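[1] Make a model of this:
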Amino acid sequence: MTVEAVVFDIGNVLITWNPERHYDARIGEARRKEMFAAVDLHAINDRVDRGEPFRQTIEKAAKDYPEFREEILMWYHEWIHMAQPAIPQSVALLRALRAKGMKVFALSNFGIESFEFAETKYPFLTEFDRRYISGHMGCVKPHSLIYEMLEADCGVGPERLLFTDDRQENIDAATARGWQGHLFEGPEGWAERLVDEGLLTRNEAGL
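    Model (predicted):
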């Protein structure tokens, strides 16, 4: 089926997302493991991704777990250091697709405030034709509703959407709705898929 729009996840597709690495560098692996065993920071961040206020949510968690107060507050104050660096080849593929006239959308689990901040550090986040950010939508992948909302808004049939994401459950939820999917395991494999689909030449894809 001909692809009419390409849909990018952001975290670990266009921008590296690795809180554990940052905490290991800042507080040491042992302390980080102790904290993550006691505090489900990723689940707390999921609430931010659903639209809860970023700072207040993290500050409440810090209050709830006083033994890790300073470390939990890093999730807010040092968030951008957990979301870096960009993945240059993926950014180049995004831009190459747009240069060919292909519609390019973002579909990402991302908080409202954190996404606004990320835009100031990563200008390519403003370059999508449409952006579907979970914090604004009130639901997250892999819930089927977020895919349904994108379909209803973009005007492209699900079978003509090609979606890349680094999490298999998010791809599975999309393909269950008829989308074409690609599990992102690195920009080279994604580039090859775009070439195989006839969306880019090998030169355009940097291969």
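
[2] okay, CA-based contacts and neighbour counts for the rest of this
    Will do.

[3] Phe54 - nearest residue in space that isn't next to it in sequence?
    Val48 (5.6 Å; Cα to Cα, 6 or more residues apart in numbering).

[4] list the helices and strands the host helix or strand of Arg55 packs on?
    Arg55 belongs to helix 54-64 when assigned by DSSP states H and E. Using 3 or more Cα pairs under 8 Å, 6 or more residues apart in numbering; DSSP states H and E, the elements in contact with helix 54-64 are helix 41-49, helix 69-77, helix 112-121.

[5] Which stretch among those approaches Asp196 most closely?
    The minimum distance between Asp196 and the helices and strands packed on helix 54-64 falls on helix 112-121, with 30.8 Å, by Cα to Cα.

[6] right, and the helix or strand after the closest one?
    Assigned by DSSP H and E, the successor of helix 112-121 is strand 130-133.

[7] One more, so I can put them side by side:
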Amino acid sequence: MAQNRPRHVVFDIGRVLIHYDPHLAYREIIPDDDERHFFLSEVCSHEWNLEQDRGRPWPDAEAEAIARHPDRVEQIRAFRKRWHQMVPHAYDGSVAVMLGLIEAGIDVTMLTNFAADTFEEATERFAFLKRPRGVTVSGVIRQIKPDRAIYDIHVESFSLDPAKTLFIDDAEKNVEGARAAGWQAVHFVSAEKLAKDLAERGLPVPLA
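    This next block holds a predicted model:
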């Protein structure tokens, strides 16, 4: 175990440290479940939002969506205006795990698919995001997970040894992307499962 014990732990943010759900911002705007699901899968979809994570400015994103659906201007613009409603709270358990690692002297950084401006907003709301040594934000460097480049940039930026780096993400494809880049990686399901996964690798994981 000691030979494979990670020296660096890298956390994803959305759905690992903070909750994210676009439906929360649209239940009042689009009360009908089927209509809301259509909007968030076809108009302001995950793929559409991912381009903001890749660095596309919000005005350009809104213009693109409005060109496709000119009858939904206000609904489209509400995505950015109401973004704060999509991230209502942190996951206290996994935050406690992360802070416990930091307090124990483990090198902790973050690697996230996040638009640059909404990440800045998130750090103002969730102070614990400032505790790790640093973060790679996809919208800032214009690279996204699970593409290999973002993992390599993070390694270079923080002088990590990939083989001694453990990545934690809620998306299987991003976990696989990290492994393809030579990292260790675990799929995040819950704080309890994360604590078990880390303990198995010889890391200290006090839970709050």
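
[8] hmm, back to that, save the helices and strands packed on helix 54-64 of the first structure as a markdown table, and put in mean neighbour count and distance to Ile146 of the first structure too.
    Shown next, in a markdown table, are these (neighbours: other Cα atoms under 10 Å; distance: least, Cα to Cα, whole Å):
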| stretch | mean neighbour count | distance to Ile146 of the first structure |
| --- | --- | --- |
| helix 41-49 | 18 | 12 |
| helix 69-77 | 18 | 25 |
| helix 112-121 | 15 | 15 |
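
[9] Tell me which of these sits nearest to Arg26 of the first structure.
    Per Cα to Cα, nearest to Arg26 of the first structure of those: helix 69-77, 9.1 Å.

[10] Where in the second structure does the closest one fall?
    Following TM-score structural alignment, the aligned partner range for helix 69-77 of the first structure in the second structure is 73-81.

[11] how close does that stretch sit to the first structure?
    With mean Cα distance after the TM-score superposition for the first structure, stretch 73-81 of the second structure departs from the first structure by a mean of 1.1 Å once superposed.

[12] what residues does that stretch touch?
    Stretch 73-81 of the second structure has contacts (Cα atoms under 8 Å, 6 or more residues apart in numbering) with 22, 25, 29, 43-44, 58, 62, 65-66.

[13] Could you turn the buried ones of those residues into a ChimeraX selection?
    Buried members of the contacts of stretch 73-81 of the second structure, defined by 16 or more other Cα atoms under 10 Å, are picked up in ChimeraX with:
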select :22,25,43,44,58,62,65,66
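
[14] Any chance of a markdown table for the contacts of stretch 73-81 of the second structure, columns distance to Leu194 of the second structure?
    Listed next are the contacts of stretch 73-81 of the second structure as a markdown table, based on distance: Cα to Cα, whole Å:
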| residue | distance to Leu194 of the second structure |
| --- | --- |
| Pro22 | 25 |
| Ala25 | 29 |
| Ile29 | 36 |
| Val43 | 34 |
| Cys44 | 31 |
| Trp58 | 34 |
| Glu62 | 37 |
| Ala65 | 38 |
| Ile66 | 41 |
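
[15] which one of the contacts of stretch 73-81 of the second structure sits closest to Leu198 of the second structure?
    The closest of those, once distances to Leu198 of the second structure are taken by Cα to Cα, is Pro22, at 30.0 Å.
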